[in-house]
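> Predicted model and sequence below, questions to follow.
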Amino acid sequence: MGKPIIGVTMGDPAGIGPEVCVKALASAEIQKIANCLVIGDRRFLRLGLKISKIEKIEINSIKKVSEAKFSPDTIDVLDLNNADPAKIKLGEISKAAGKAAVEYLNKAIDLAQTKEIYAIVTAPINKEAIHKAGFRFQGHTEILAARTKTKDYAMMFVSDPLWVILATTHLPLREVSRHLTKNKILKTIQLAHETLSRVRGRKPKIGVAGLNPHAGEGGIFGKEEIKIIKPAIDEAKKLGINVEGPISPDAIFYLAKSGMFDIVVAMYHDQGLIPLKLLAFNRSVNVTVGLPFIRTSVDHGTGFDIVGKGWANPQSLMEAIKVAAHFSKSK
């Protein structure tokens, strides 16, 4: 296949999304591997160019994918014309910015479902802003799952030193235990197995973290390993999946980095994300597995504290585009 067409959502207009979008799409490295277009607002992309001091790049405002130029001196934007710079202030949480960000995502989903784009890459949104706009979702992942009616999905994070997949996503820590079930953990193991088998062309070695210190120490520090996690692992083994655990959370990530496992199943968000970001900050990519199309994302937030200063680092977005392009080859 030729270069895949990838839709990049601009994210929250008040954040660093427009800046990292123009920096990434102006890069020859990205232009070489994919035909990217931004789904956003031309006015904020032009502001992103100005802030980033990028010259000799034209913003090509289009209404349909077929109008894209995909040329080195052009950034194509499927312009929803929904973010008024007079009403949306940089670095500020607002209902208008939250509404615009969700509209970019919904348009990208429409294009992916009609196969006009091959993958979606998302710049960051602000959860408080989308809640102000009336969207009661925890983030991109939950919107994508709801729109595509996907029941079995997970957040997977990809980096050179470590791959992680989460059994639960954005939950208060005190609620993690009651949301963990044998079926949820089994489905997460299966998604990891299916995704890596397709992408790498071989059965992966999967390590499953415990929830409690020392993976419960035989039930002394908690019963979840005995009652929930181990039964899920045993069931996965019966399905022919190469999986081990539960392994103490303070050891499993070192073991994975050392090559014992291809991916770690983490029980909750920070259990998996702290070691990942320690090893690969700005270089890890969020992949939503289980969807009917490819979706990757940056591993950072909207950067309201640095927006407008020209400091925004596009590396995570570039890595997300690279992963989307790579996954497109194995789809």
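Thanks, I have the structure now. The model shown is predicted, which means the values in this text are computed figures rather than measured ones. Numbering: from 1, shown residues only.
> going forward, measure contacts between C-alpha atoms and count neighbours the same way
OK.
> wait, what's in contact with the residue lying closest to Asp152 once chain neighbours are set aside?
Leaving out its chain neighbours, the residue that sits closest to Asp152 by C-alpha to C-alpha, 6 or more residues apart in numbering is Gly290, at 6.1 Å. Contacts for Gly290 (C-alpha atoms under 8 Å, 6 or more residues apart in numbering) come out as Thr150, Asp152, Tyr153, Ala154, Leu191.
> Between the residues you listed, which sits nearest Ser258?
When these are ranked by distance to Ser258 (C-alpha to C-alpha), Leu191 comes first, at 22.6 Å.
> Which other helices and strands does the helix or strand where that closest one lies contact?
Assigned by DSSP states H and E, Leu191 belongs to helix 182-200. In terms of contacts (3 or more C-alpha pairs under 8 Å, 6 or more residues apart in numbering; DSSP states H and E), helix 182-200 is packed against strand 163-166, strand 206-209, helix 230-238, strand 263-266, helix 315-330.
> need the contact list for the nearest residue to Asp79 once chain neighbours are set aside.
Spatially, and ignoring its direct neighbours in sequence, Asp79 is nearest to Asp41 (4.9 Å; C-alpha to C-alpha, 6+ apart). By C-alpha under 8 Å, 6+ apart, the contact set of Asp41 is Met10, Val77, Leu78, Asp79, Leu80, Asn81, Asn82, Ala83.
> So Thr195 is in contact with Val289, correct?
Yes - here Thr195 lies in contact with Val289, judged by C-alpha atoms under 8 Å, at a distance of 7.3 Å.
> So the two - more neighbours on which side?
Between Thr195 and Val289, counting by other C-alpha atoms under 10 Å, Val289 is the more crowded of the two (23 against 19).
> Please name the residues that touch Asn82.
Asp41, Ala100 are the contacts of Asn82 under C-alpha under 8 Å, 6+ apart.
> mind checking the SS state of it?
Put simply, Asn82 is coil when judged by DSSP: H, G, I helix; E, B strand; the rest coil.
> any idea how far the closest residue to Ile263 other than its chain neighbours is from Val307?
For Ile263, ignoring the flanking residues on the chain, the nearest one in space by C-alpha to C-alpha, 6+ apart is Trp163 at 4.7 Å. Computed with C-alpha to C-alpha, to the nearest Å, the distance linking Trp163 and Val307 is 29 Å.
> put this beside the first:
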Amino acid sequence: MTPRIALTPGEPAGIGPELAVKLACAGRPADIAPAQIVAIADPELLQQEAARQGKPLQLLPFDPSEPPAATPEGALHLLPVSLAAPAHPGELNSANGHYVLETLERAAQGCLNRTFDAVVTGPVHKGVINESGTPFSGHTEFFAEQAGVEKVVMMLAADDLRVALATTHIPLKDVSSAISADTLQQVLTILHRSLQHQFRIEHPRIGVCGLNPHAGEGGHLGREEIDVITPALDTLRGLGLNLIGPLPADTLFTPPQLARCDAVLAMYHDQGLPVLKFKGFGRAINITLGLPFIRTSVDHGTALNIAGQGIADSGSLLAAVSQAIELAQLRAI
């Protein structure tokens, strides 16, 4: 099959448009399979960025009624959405907040109606979308709402390391109260099923971090492992899940332990992601689990400070596109 991948470049004043042009024109690595890449964006924005880079970008008409044909090098297929106001690199404009949301909605609806096989998202700026008058907490929550899904899981991946999060963007002081047996069971069930069905790992092995140093040291450094985490894991083990832990994070994130795991569940954002980004910075990606469609994303922000300078690293976007294509092909088998 030739997968049809929706690409949303994200915040128009950030590096997303630059990365989209580089994806089209810089030459894709040989290990990325052919696909139809459909940019959902303002055509003038992309052409202006291509001119800034001195690259001849061809924008091809997108016809969803036609079978997907692979997008040639130097081109993007285009589903046009117009900016509300001209975009200038590094200069946020809340007038374009609704433009960003429209690109995401078009992508989500296209995935839900099977026009697209997956969506790859560039970085957005949450603040400017909120300033435009629409509450927005992030891609993950937006796509969950579009799909009518109550619970999704954020997982980041770099090379052979996959790290999912039990909690995401909350203050550290709130993490303990946010971890419950129900929450852990939901997250681990979604992670287990996604590894089975999306990644085709028949019997996934999941390493689970403890919350406290030394995983609580038998209760002397905290009781969350004894009172919440271990009972939740035992319940899931009774349902057939292969769970390792809870282990201290500084033990679990070592090569011998990681060799035993297909994925790791970290209890909070900065417990797991520094390790992952150290291992694969510039090529790490974000994957949303629990949606009825495939969504991958870059692992970085809008980088307003370097927008328009032509120096943004497209490695994460290339990795996100490659992973989306691979997952779409696996789903089609």
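Arrived safely, thanks for sending. It should be emphasised that the depicted structure is a prediction, and the values quoted were computed from it without experimental measurement.
> before we move on, the earlier item: buried subset of the contacts of Asp41 of the first structure?
Buried members of the contacts of Asp41 of the first structure, counted by 16 or more other C-alpha atoms under 10 Å: Met10, Val77, Leu78, Asp79, Leu80, Asn82, Ala83.
> where's Ile247 of the first structure relative to Met260 of the first structure, distance?
Shown here: Ile247 of the first structure relative to Met260 of the first structure, a distance of 12 Å by C-alpha to C-alpha.
> Likewise for Lys187 of the first structure?
Look at Lys187 of the first structure and Met260 of the first structure: by C-alpha to C-alpha, they are 22 Å apart.
> Equivalent analysis for Leu162 of the first structure, please.
Counting by C-alpha to C-alpha - Leu162 of the first structure and Met260 of the first structure are separated by 11 Å.
> Who has more neighbours out of those two?
Neighbour count, other C-alpha under 10 Å: between Leu162 of the first structure and Met260, Leu162 has more, with 24 against 14.
> OK, contacts around the more buried one?
Per C-alpha under 8 Å, 6+ apart, neighbours of Leu162 of the first structure: Phe253, Ala256, Lys257, Asp262, Ile263, Leu276, Leu279.
> Tell me the spacing between the third one and Val307 of the first structure.
In other words, Lys257 of the first structure. With C-alpha to C-alpha as the criterion, Lys257 of the first structure and Val307 of the first structure are 34 Å apart.
> List the contacts of Lys184 of the first structure.
Ala167.
> can you do 10 Å?
Asp152, Tyr153, Ala154, Ala167, Thr168, Gln190, Ile228, Ile229, Ala232 (C-alpha atoms under 10 Å, 6 or more residues apart in numbering).
> Would you mind finding the match for it in the second structure?
Alignment note (TM-score structural alignment): Lys184 of the first structure maps to Thr183 of the second structure.
> still on that earlier bit, most tightly packed of the helices and strands packed on helix 182-200 of the first structure?
strand 263-266 (a mean of 28; mean count of other C-alpha atoms under 10 Å).
> Counting by contacts, list what the following helix or strand past it packs against.
Elements were assigned by DSSP H and E; along the chain past strand 263-266 of the first structure, the next helix or strand is helix 269-280. Identification of packing neighbours for helix 269-280 of the first structure by 3 or more C-alpha pairs under 10 Å, 6 or more residues apart in numbering; DSSP states H and E yields strand 154-158, strand 163-166, helix 249-257, strand 263-266.
> Give me the contact list for helix 269-280 of the first structure.
155-173, 176, 209-211, 249-250, 253-254, 257, 264-266, 281, 283-284, 299-300, 316.
> Quick one: classify Ala108 of the second structure as helix, strand or coil.
helix.
> hang on, isn't it packed against Gly148?
No - checked against C-alpha atoms under 10 Å, the pair Ala108 of the second structure and Gly148 is beyond contact range at 11.2 Å.
> what sits in contact with each of those two?
Contact criterion C-alpha under 10 Å, 6+ apart; residues shared by Ala108 of the second structure and Gly148: Phe142.
> returning to what we had before: and the contacts of Gly290 of the first structure, which are buried?
Here, 16+ other C-alpha under 10 Å leaves Tyr153, Ala154, Leu191 buried among these.
> Nearest to Pro124 of the first structure among the contacts of Gly290 of the first structure?
Nearest member of the contacts of Gly290 of the first structure to Pro124 of the first structure, counting by C-alpha to C-alpha, is Ala154, at 18.0 Å.
> where's Glu175 of the first structure relative to Thr169 of the first structure, distance?
Taking C-alpha to C-alpha, one finds Glu175 of the first structure at 11 Å from Thr169 of the first structure.
> Which one's more surrounded, the two?
Set side by side, Glu175 of the first structure and Thr169 show more neighbours around Thr169, with 19 against 9, by other C-alpha under 10 Å.
> so that one makes contact with His140?
No - using C-alpha under 10 Å as the test, Thr169 of the first structure is too far from His140 to be in contact (11.4 Å).
> Quick check: the gap between the residue nearest to Asp79 of the first structure and Glu217 of the first structure.
Asp41 of the first structure is 53 Å from Glu217 of the first structure, by C-alpha to C-alpha.
> what's the answer for His179 of the first structure, then?
In this view, His179 of the first structure and Glu217 of the first structure are 21 Å apart by C-alpha to C-alpha.
> Also Ile51 of the first structure?
Counting by C-alpha to C-alpha, the gap from Ile51 of the first structure to Glu217 of the first structure is 53 Å.
> Leu291 of the second structure matches what in the first structure?
In the first structure, Leu291 of the second structure lines up with Leu291, judged by TM-score structural alignment.
> wait, doesn't its match sit right on Leu144?
Yes - with contacts counted by C-alpha under 10 Å, Leu291 of the first structure reaches Leu144, the gap being 7.8 Å.
> before we move on, which element is the most centrally placed residue in the second structure in?
The residue lying closest to the centre of the second structure (C-alpha atoms, centre = their mean) is Asn286, at 2.7 Å. Secondary structure assigned from DSSP H and E places Asn286 of the second structure in strand 285-289.
> and that strand, what does it pack onto?
strand 118-121, helix 139-147, strand 153-158, strand 161-165, helix 181-197, strand 294-298, helix 315-332.
> who wins for proximity to Ala30 of the second structure among these?
helix 315-332 (10.6 Å).
> quick check: angle from that closest one to helix 269-280?
Taking axes from the mean of the first three to the mean of the last three C-alpha atoms, to 10 degrees, helix 315-332 of the second structure and helix 269-280 form an angle of 100 degrees between their directions.
> ok and helix 315-332 of the second structure relative to strand 153-158, angle-wise?
120 degrees.
> the inter-axis angle of helix 315-332 of the second structure versus helix 181-197?
Going by the same axes, to 10 degrees, helix 315-332 of the second structure makes 80 degrees with helix 181-197.
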